[in-house]
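Peer 1: No letters, just coordinates:
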């Protein structure tokens, strides 16, 4: 029976409890006590949903297997393509398209099933209180979570996003979200401020007791929730099987994955897949100008004491990558005292340093580099000019870092780039990268980008752009708790 440990103490939890809580009461994150193994050969010929069941059933053993299959079926029937995560190949570039869900971003893959996992966990834990999903977003998680939880019985959702730190399309997707149980609030601050505020609320025992007294219990849809992280493991296995079936590689051949990285959850899912038996050679961590992870890989010191830079890849505009805490726990041989001290130092000093042994262990699995704004735009244009393929800025960061990795290491191992968002979520940046400056705004350029490139246009996107904003509240980043109180109490 697989249990989950807190990264910061000896607290343990069953899967349903870890999913329901989202974050441990000591401020730590829940991690599996061991990695369940999968024989990759056994996945040959299996569909995405079948592979998903193989992964989730190993991590979430409390759920009835029939119910789990139903959850999976309900979650992935609303994607825009026959394959949940198609693989597009051009030369030696292989793009895993993770953005064909209802909100056009990779977060849909996990957040489509999380509401089912949460409500099932509440039943297992005999929780009758209303579950309040509390989430900070740098752009994509917010909409995907809102879409997933809208009008789900027994839940409410509150999403905080940086007022001046998301694209116009990302903002509009959130502010037009309907649903009696959804609340969207912009904060004056950046994503790190929003994320810190959410964590502080989860760790405030008195406030949580007050909510409990009034019939509410907090949970999270961020990747700090293990129920959000585990479903992301699936597309690593699925893309590998697709590559074998297409003849790109042979079964058991090594593979690299390049992942545009912000909060470290997406790439950590790849690390979990590797430890489960997927033959991953290297996980290539691609950052934008907020390159705190790149500096860590070079020096072994995580230092957030630097300017926060707003970029055209805003979902990666993060200086505190929450899921990196999970990696530290795994590579330090489950040393919760070390992890707690590192996180305390990060909070009080803005930095921490790891031993050479830990740094070397991480380097065996990961490579880190970054791409600046100029090269991001240049990569979007180069890929379009060469292949007629349109990528968003986050995917462009991954593409450029992959090219740099090959030049630096000479490693030509088969590589898959995780394409994390539709180009339409960042229309102006993408259009201008390919065709030059335009005075038109994102909304107007949506149809123009489609006409100019032949990129198919999601009809719901046009309707959204003309919809009325339903959520207009803005609060200071230090007043987030008060905003929740106004909503619930």
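Peer 2: Okay, I see it. Computed from a predicted model, the values in this text were never measured in an experiment.
Peer 1: use CA for all of it now, contacts and neighbours both
Peer 2: Fine.
Peer 1: helices or strands up against the longest helix seen in the chain?
Peer 2: For the chain, the helix with the greatest residue count under DSSP state H is helix 393-409. Contacts defined by 3 or more CA pairs under 8 Å, 6 or more residues apart in numbering; DSSP states H and E place helix 393-409 against strand 255-260, strand 280-287, strand 366-370, helix 373-387, strand 415-419.
Peer 1: In addition, the following structure is provided for comparison:
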């Protein structure tokens, strides 16, 4: 199967798409066609997570032999998660379950794709007979950065540089990045928000700097979900959730289930949409936003408009106005690379675009949006803990608040089962979690965690606890306009060390 750009007729192999990350025209790669639905519960029900991953991905990455995929998924999912289930699905009532995606190395859902992506990238690089050093350039709103750093740590021939909003992540997320181990990693804060970091990196990918460094022997790539190698492994866990729901009796053999996904960059819910296209019986797909509700507004109006205030919230991974992966969804809605290119140009020039009535009607059939205020989120955290003895992180709480509102409004069928995607361990956000539990936030996030543990009995994951006494390695902060120079300097350093 070939991959094509969302903005032109540029077509590449799967390996090229994995290595390049972003198309030459600035577009994102999508499969040339979606596989015919291929999911049958009877065939899949006894598979482990790694076996399921190899099976699902074999239909998208057809150039990679399935035996090779099995080796890659085995390496990715062996010994890297705290639970053998990888993604436990916990029914809290007849009406809804929580799919826990935070049992990996960095306590966030990004671990599920970023445990596998480095193996896919190294394989693709080898197949392409590419002897250049790869520099992964990644912007993060909080979780991707740490998961990518951990995934690529000390991988031969690959280096990684992560930019994060210096004032836009939780203290623990910042510690996770500033105290990162590894000889091939670099972390830089920026004065600005995630959109500033992501937008500047996209410019770098389209600039002469990319070509200059390639000529010197350093190839730029990405670990954000703009890279198809980050997005496709996310499809797997929606198939897994379906099989778990069948096993625990939450749904019957011919029943569908709804999914509520808290998302800012749209990759996580796009993966659910792709799972539905290849046969997962997903009913309602609900896109949950915080105050930065550009996606919720689109599903209400058909207009994507970033001309609005930007809010820094307690759910920082959703503090995004330019949702990169939405471009792929727009391509599927319109079926036209030309229309996507025009819309992206308009977004750049005017800060908004509107889709046709036909495309909006299709979007309305495919997905619905909703958003939750900070008050809704805080109330959801307290309510779910009191009623179900279940502690949520702020992103998951946004999803629950949206779900609860839509259910009360009758927008979610009363007898259907809904899965809330629990994207991060609550202990990554000690301040807001403590407040929801009626505890006082202490000066040290680690002291706050100990207080929360005393109240809830939930132990601190070792991957968070061990950060407390680790020294900070990366404390540099730059202005967004200096990002390109910072990248050039690191790339030149890589050139020097590899010769």
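Peer 2: Thanks, I have the structure now. Everything quoted here is computed from the prediction, not taken from an experiment.
Peer 1: what's the TM-score for these two chains?
Peer 2: Laid over one another, the chains give 0.98 as their TM-score (TM-score structural alignment, normalised by the length of structure 1), with 486 aligned residues with a CA RMSD of 1.0 Å.
Peer 1: rewinding a little: I'd like to know which of the helices and strands packed on helix 393-409 of structure 1 lies nearest to residue 7 of structure 1.
Peer 2: Closest to residue 7 of structure 1 of these is strand 366-370 (CA to CA; 20.5 Å).
Peer 1: returning to that earlier point: the longest helix of structure 1 to strand 415-419, inter-axis angle?
Peer 2: Interaxial angle, helix 393-409 of structure 1 versus strand 415-419 (axes from the mean of the first three to the mean of the last three CA atoms, to 10 degrees): 160 degrees.
Peer 1: roughly how far out does helix 393-409 of structure 1 sit from the chain middle?
Peer 2: 19 Å (CA atoms, centre = their mean, to the nearest Å).
Peer 1: and the helices and strands packed on helix 393-409 of structure 1 as CSV, adding distance to residue 232 of structure 1 and mean neighbour count?
Peer 2: Shown next, in CSV, are these (distance: least, CA to CA, whole Å; neighbours: other CA atoms under 10 Å):
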stretch, distance to residue 232 of structure 1, mean neighbour count
strand 255-260, 12, 25
strand 280-287, 15, 24
strand 366-370, 18, 22
helix 373-387, 25, 18
strand 415-419, 11, 26
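Peer 1: Export these to a markdown table and append columns for distance to residue 300 of structure 1.
Peer 2: A markdown table is the format used below for these (distance: least, CA to CA, whole Å):
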| stretch | distance to residue 300 of structure 1 |
| --- | --- |
| strand 255-260 | 20 |
| strand 280-287 | 15 |
| strand 366-370 | 12 |
| helix 373-387 | 25 |
| strand 415-419 | 25 |
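Peer 1: what about these, which gets the closest to residue 294 of structure 1?
Peer 2: Ranking those by proximity to residue 294 of structure 1 (CA to CA) places strand 366-370 first, at 5.0 Å.
Peer 1: Counterpart of residue 470 of structure 2 over in structure 1?
Peer 2: Residue 470 of structure 2 maps onto residue 467 in structure 1 when the alignment is built from TM-score structural alignment.
Peer 1: Please read the previous query as pertaining to residue 108 of structure 2.
Peer 2: Aligning on TM-score structural alignment places residue 108 of structure 2 opposite residue 105 in structure 1.
Peer 1: Residue 158 of structure 2 now?
Peer 2: Under TM-score structural alignment, residue 158 of structure 2 pairs with residue 155 in structure 1.
Peer 1: Could you pull up the residues touching its match?
Peer 2: 130-133, 149, 181 (CA atoms under 8 Å, 6 or more residues apart in numbering).
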